[in-house]
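Undergrad: No sequence on hand, only this structure:
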């Protein structure tokens, strides 16, 4: 099951890198939450799309990521993942590195992100 979650993350990150935000957002639950420093909690796929568009407008690119940990619940219905990622902004700055924690839950048999946090 951990490999399934890793494959889903790869699909999300590949779609983000390609600017395919529709695919990115489709891999989040309808009621997903995003928690980022200095921002209120954002809820729903529309908020995720807005975040993707803001990242694009800023010129932000993920330059690398490393999955540090994945754990799946005993019933296989939920999982969490910790990812270390580095980004480059449009102005050339490289803030971070950041840690991204994702909580996944199965929806109709497929893992979708229900909580996305950055620290």
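TA: That came through, no problem. Computed from a predicted structure; not experimentally measured.

Undergrad: CA atoms for contacts and neighbours, from now on please.
TA: Noted.

Undergrad: buried sites along stretch 102-110?
TA: Residues of stretch 102-110 classed as buried by neighbour count (16 or more other C-alpha atoms under 10 Å): 102-105.

Undergrad: can you check stretch 30-40 too?
TA: For stretch 30-40, by 16+ other C-alpha under 10 Å, it's 30, 32-35.

Undergrad: Got another one to weigh against that:
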């Protein structure tokens, strides 16, 4: 798969992630991750598995991160894996910025589709 095709596939997943997160559907967000994923949000130890992703993101939402925006900056594939780095912004309900930063993800192709496999998020604030 050409890097432009990988970038399009990753952008598609990120669009779903933003939609699900913004709607409060963390179960669907967690299903964008591999079952054995590693999630590394700011201020937390390494978390493993979809249930951990679902719980942490629900806690973020409940703590005031009402909306999320991700922008992929670069995606490159290598076999059944790809990496992607992005920027993100989390917004309060009133539209003010709650947090912003950058992320690095390793994606894994499973049954023809890319899923987050390792997701590292680093706040710039």
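TA: Right, received. Where do you want to start? The structure presented is a predicted model; accordingly, all values stated were derived computationally and were not measured.

Undergrad: TM between them?
TA: TM-score for the superposed chains, counting by TM-score structural alignment, normalised by the length of the first structure: 0.85, backed by 117 aligned residues with a C-alpha RMSD of 2.0 Å.

Undergrad: still on that earlier bit, of the buried residues of stretch 102-110 of the first structure, which is the nearest to residue 85 of the first structure?
TA: Nearest to residue 85 of the first structure, judged by C-alpha to C-alpha, of these is residue 102 at 12.6 Å.

Undergrad: Does the spatially most distant residue from the centre of the second structure belong to a helix, a strand or coil?
TA: What lies farthest from the middle of the second structure is residue 94; by C-alpha atoms, centre = their mean that is 22.6 Å. At residue 94 of the second structure the chain is in coil, as set by DSSP: H, G, I helix; E, B strand; the rest coil.

Undergrad: residue ranges of the helices in the first structure, please?
TA: With DSSP state H as the criterion, the first structure has helices at 2-17, 21-26, 45-58.

Undergrad: Taking helix 45-58 as reference, get the angle to the first one.
TA: For helix 2-17 of the first structure against helix 45-58, the angle between stretch directions is 50 degrees (axes from the mean of the first three to the mean of the last three C-alpha atoms, to 10 degrees).

Undergrad: The residue mapped onto residue 8 of the first structure from the second structure - nearest residue in space that isn't next to it in sequence?
TA: Aligned counterpart of residue 8 of the first structure in the second structure: residue 13 (TM-score structural alignment). Sequence neighbours aside, residue 32 is the residue nearest to residue 13 of the second structure in space, at 7.2 Å (criterion: C-alpha to C-alpha, 6 or more residues apart in numbering).
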